[in-house]
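> Next comes the sequence, and after it the predicted model I'd like to discuss.
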Amino acid sequence: MERLSEDAEGVYVIAPTPFDEDGSIHHASIDSMVEFFIDAGADGLTIMGMMGEAQKLDAEESLIVMRRVMERVAGRVPVIVGISGPGLASMLGLSRAAMDAGAAGVMVAPPATLDTDGRIFDYYRMIGEELGETTPFVLQDFPLVTGVSIAPKVIDDIVRDVPNCVMLKHEDWPGLSKISALRRTSEAGGRRISILCGNGGMFLPEELMRGADGAMTGFAFPEMMVGVCRHVQAGDANAARDLFDAYLPLMRYESQPGLGLAIRKFILAKRGVIASAALRRPGPKLTAQDTADIDALLERQAARLENLDS
């Protein structure tokens, strides 16, 4: 598999980790999930991120999940592995294992201790040096979770001085102006890297029109994100917005803090992608009212899609 580069674009689906009801890893669901995402048109996969319940896996389980995904993907699309953690040694060990298994690159979120621009820059310069030039990485900018706000100027400095930082996972909110600022720098002669956006796809059409290259996030209907990206690439903004609008009520419901992954897994299980909607403990469980809401939203979504196709 080729290494991740600044030219990456499209939809890199954030893959959940499938569990059985008893909390054990459900290996067969990893296989079916990979096939589903690739069939849906995913340009890549990202595993063991924040929405992959990576923090609930021990070191051995992380390797098991990673290797199973890599084996099933078999080089058909690039795979990015989240390696964020409090200790550099464990991060580097996981990175080496990921690249040895065929990963295209790794993703690193900033630790909460980075409280100044200088510390943020120094941290990512160190990460770039420690990973080495043969390991490209994604800078995950998600201040709502990490508590670390990274100004566009700091990202520009990292991009300029850390050559193996090849992608920004943009999840600032509100953050459209940040995308515009970063693209102004690259248009003025600065180094251009790939920008893929998160936040459950809630602002995807606008992000693409500001200069983002695609999405790196999860949603129970990844085919929508793929379709929106392809419409924008083809220059048809109206078709992109029409498709996005048909899914927006469900996307809004799935974006609920604390409950979103449970909703996503419930729908993926309902679609037959994974065998169980279980989250590993601790994690929320949906109520009967929650599932009734989802069923109603799915029904209305199907009707909107029918009208869109007619």
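Looks like it came in fine. Computed from a prediction, not measured in an experiment: that's the story for all the values here.

> switch to C-alpha atoms for all contacts and neighbour counts from now on
Fine.

> all strands of the protein, in order?
When secondary structure is read from DSSP state E, the chain shows strands at 10-14, 44-47, 79-82, 105-108, 137-141, 165-170, 194-197, 214-215.

> quick one: which of those is nearest residue 1?
Closest of the strands of the chain to residue 1 is strand 79-82, at 8.9 Å (criterion: CA to CA).

> if you compare the strands of the chain, which one is most tucked away?
Counting by mean count of other CA atoms under 10 Å, strand 214-215 has the highest mean neighbour count of the strands of the chain, with a mean of 31.

> Can you name every helix or strand that that one contacts?
strand 10-14, strand 194-197, helix 204-209 (3 or more CA pairs under 8 Å, 6 or more residues apart in numbering; DSSP states H and E).

> what residues does that strand touch?
9-13, 195-198, 201, 204, 208, 225, 229 (CA atoms under 8 Å, 6 or more residues apart in numbering).

> now do 10 Å
Contact with strand 214-215 is made by 8-14, 42-43, 169-170, 194-201, 203-205, 207-208, 222, 225-226, 228-230, 232-233, as judged by CA atoms under 10 Å, 6 or more residues apart in numbering.

> Quick one: end-to-end distance for stretch 184-198.
Start-to-end span of stretch 184-198 (CA to CA, to the nearest Å) is 21 Å.

> swap in stretch 266-285?
10 Å.

> Now do the buried residues in stretch 64-75.
65, 66, 67, 68, 69, 70, 73 (16 or more other CA atoms under 10 Å).

> now, among those residues, which is nearest to residue 120?
For the buried residues of stretch 64-75, the nearest to residue 120 is residue 66 (27.9 Å; CA to CA).

> Report the contact partners of that closest one.
Contacts of residue 66 by CA under 10 Å, 6+ apart are 17, 30, 47-48, 79-82, 94, 97-98, 101-103.

> Pick the one among these closest to residue 152.
Nearest to residue 152 among the contacts of residue 66, with distances taken as CA to CA, is residue 82, at 22.4 Å.

> Quick check: that closest one touching residue 104?
No. Applying CA atoms under 10 Å as the test, residue 82 and residue 104 come out as separate, 11.5 Å apart.

> shared neighbours, those two?
46, 98, 137.

> out of everything not next to it in sequence, what's closest to the second one?
It stands for residue 98. residue 81 (6.7 Å; CA to CA, 6 or more residues apart in numbering).

> From residue 138, how far out is that neighbour?
Taken as CA to CA, the span from residue 81 to residue 138 is 10 Å.

> tell me, what's touching these two both at once?
What both residue 81 and residue 138 touch, as defined by CA under 10 Å, 6+ apart, is the set 105, 106, 107, 108.

> one more structure, for comparison:
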Amino acid sequence: MSSGKLNEQAKGVYIIAATPFTDEGAVDLQSVDTLTDFYLGCGVHGFTLLGMMGEAHKLTADESISVVNRVIGRAQGRQVIVGVSHAGLENVRRLSHEAMMAGAAGVMVAPPPGLKGDEGLYNYYAQVFAALGPHIPVVYQDYPQTTGVYLPVNVFERLVDDFPQLVMLKHEDAPGLAKLTKVREGEKKPGRRRVSILVGNGGLYYPQEMRRGADGAMTGFAWPEMLVQVYELFAKGKPEEAEDLFDIFLPLVRHEVQPAIGLALRKEVLFRRGAIKSPKQRAPGSSLTATDKTELDGMIARLERRLAATGRLAKAAE
């Protein structure tokens, strides 16, 4: 069942899926199945595979496609975006075409680290669009904290104006609220396209970004149902209620975005929630100490108490 290609109207929560491994470090396709089912049970609107959180750089080309095929086959028609960022343009092109043939809705491309200057950035994406052709929808992944490449709003607007296949901004610049507002203001100019904007950074600034015109989230927080419920409350015109719910989860949102151990925490929670058989990362990866796990126990217990006090416990545990 195909959900069609990604376009500028995309909205909701596109969960960035973890890649499950066995304790020995092999890709665990059975856990890919259970994780996909878990995300669907949380109400996600789409999936993003092979993102930075998906340990994509540790997978072989064959493993990458096997994960993509497995999720698309089980996603019940939800759109699947595939991260294809790579130092070599030919690798970007090949993985993009393989992903689209497998049934992906579009691909996500981050600029290669070290790219210099506005013209350098524009020219790189012009080459990407030429290599992929006009029929593959593209998400620009704007994550300068990792790439070291800053995307000025005027350069993004040039790309949107010149390349109709650019349909979404994955907004992770931080601080980035003013930038998000500037993009949305710029779209009011005559003849300019409005593109979809989904936000990341673990959801750290999610309610404020929704208030400023984001269309949803693309991140991997281990309680995806919160991301979905916050989106739905905003969609129903209940921003205050959305913020109240977000606030209950904020200590764990913040805890999960720690550099170095953030992914280990996220996988540990997914493991505890029964979504994957092992919290293992493929080497080289981080692991949690006994103290880290005890700390997490306490934070989850506090979350459950606060949810119970608001009558939301059942929803979070579904």
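Done, it's in. Treat the numbers as computed from the prediction; the structure is a model and nothing was measured.

> TM-score for these two?
Superposed pair, TM-score by TM-score structural alignment, normalised by the length of structure 1: 0.98. Supporting alignment: 309 aligned residues with a CA RMSD of 0.9 Å.

> sorry, back to before: tell me which of the strands of structure 1 sits nearest to residue 294 of structure 1.
strand 10-14 (20.9 Å).

> Find me the equivalent region of that closest one in structure 2.
Aligning strand 10-14 of structure 1 against structure 2 (TM-score structural alignment) gives residues 12-16.

> likewise stretch 243-250 of structure 1?
Going by TM-score structural alignment, stretch 243-250 of structure 1 sits over residues 245-252 in structure 2.

> compared with structure 1, how much does the matching stretch deviate?
Its matched residues in structure 1 lie on average 0.5 Å from stretch 245-252 of structure 2 after superposition (mean CA distance after the TM-score superposition for structure 1).

> Go through that stretch and flag the buried ones.
Result for stretch 245-252 of structure 2 [16+ other CA under 10 Å]: buried residues 245, 246, 248, 249, 250, 252.

> Repeat that for stretch 183-197 of structure 2.
So stretch 183-197 of structure 2, judged by 16+ other CA under 10 Å, has buried residues 183, 184, 186, 187, 193, 194, 195, 196, 197.

> quick check, distance from that stretch to the centre of its chain.
22 Å (CA atoms, centre = their mean, to the nearest Å).

> Quick check: the lengthiest helix in structure 2 compared with structure 1, mean distance?
Ranked by number of residues, the top helix in structure 2 under DSSP state H is helix 290-309. Mean deviation of helix 290-309 of structure 2 relative to structure 1 after superposition (mean CA distance after the TM-score superposition for structure 1): 0.6 Å.

> which residue numbers in structure 1 go with that helix?
Counting by TM-score structural alignment, helix 290-309 of structure 2 corresponds to 288-307 in structure 1.

> and for the matching stretch, what are the contacting residues?
242-243, 245-251, 253-254, 259, 263, 266-267, 286-287, 308-310.

> try 6 Å this time
246, 250 (CA atoms under 6 Å, 6 or more residues apart in numbering).

> And that stretch, what's buried?
Going by 16+ other CA under 10 Å, stretch 288-307 of structure 1 has these buried residues: 294, 297, 298, 300, 301, 304.

> can you check stretch 269-288 of structure 1 too?
Buried, per 16+ other CA under 10 Å, within stretch 269-288 of structure 1: 269, 273, 274, 275, 276, 277, 278, 279, 280.

> out of the residues you listed, which one sits closest to residue 90 of structure 1?
residue 280 (22.0 Å).

> Next one: the residue lying closest to that closest one once chain neighbours are set aside from residue 276 of structure 1, what distance?
Spatially, and ignoring its direct neighbours in sequence, residue 280 of structure 1 is nearest to residue 23 (5.2 Å; CA to CA, 6+ apart). Separation of residue 23 of structure 1 from residue 276 of structure 1 (CA to CA): 10 Å.

> Identify the residue range in structure 2 corresponding to stretch 206-221 of structure 1.
Residue span in structure 2 matched to stretch 206-221 of structure 1, by TM-score structural alignment: 208-223.

> buried sites along that stretch?
In stretch 208-223 of structure 2, counting by 16+ other CA under 10 Å, buried: 209-210, 212-223.

> re the thing from before, dump the buried residues of stretch 245-252 of structure 2 to a markdown table, plus distance to residue 313 of structure 2.
Formatted as a markdown table, these follow (distance: CA to CA, whole Å):
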| residue | distance to residue 313 of structure 2 |
| --- | --- |
| 245 | 12 |
| 246 | 14 |
| 248 | 11 |
| 249 | 12 |
| 250 | 16 |
| 252 | 16 |
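
> all helices of structure 1, in order?
Using DSSP H, helices in structure 1 cover 27-39, 59-73, 88-101, 117-131, 143-146, 152-161, 176-187, 204-209, 222-233, 237-254, 260-270, 288-309.

> Make a markdown table out of these and add distance to residue 53 of structure 1.
What follows is the helices of structure 1, written out as a markdown table (distance: least, CA to CA, whole Å):
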| stretch | distance to residue 53 of structure 1 |
| --- | --- |
| helix 27-39 | 14 |
| helix 59-73 | 10 |
| helix 88-101 | 16 |
| helix 117-131 | 23 |
| helix 143-146 | 14 |
| helix 152-161 | 27 |
| helix 176-187 | 27 |
| helix 204-209 | 23 |
| helix 222-233 | 19 |
| helix 237-254 | 16 |
| helix 260-270 | 9 |
| helix 288-309 | 21 |
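
> closest to residue 3 of structure 1 out of the ones you listed?
Across the helices of structure 1, closest to residue 3 of structure 1 is helix 88-101 (CA to CA), at 9.1 Å.

> now that closest one against strand 137-141, angle please.
Here the directions of helix 88-101 of structure 1 and strand 137-141 differ by 130 degrees (axes from the mean of the first three to the mean of the last three CA atoms, to 10 degrees).

> which other residues reach helix 88-101 of structure 1?
residue 83.

> circling back to that earlier point, just so I know, which of the helices of structure 1 lies nearest residue 52 of structure 1?
helix 260-270 (8.7 Å).

> Provide the aligned range in structure 2 for the closest one.
Going by TM-score structural alignment, helix 260-270 of structure 1 sits over residues 262-272 in structure 2.

> After superposing, tell me the mean distance of the matching stretch to structure 1.
Averaged out, stretch 262-272 of structure 2 is 0.3 Å away (mean CA distance after the TM-score superposition for structure 1).

> Leaving out sequence neighbours, find the closest residue to residue 85 of structure 1.
That would be residue 91: by CA to CA, 6+ apart, it lies 6.3 Å from residue 85 of structure 1.

> This completes my enquiry, with thanks.
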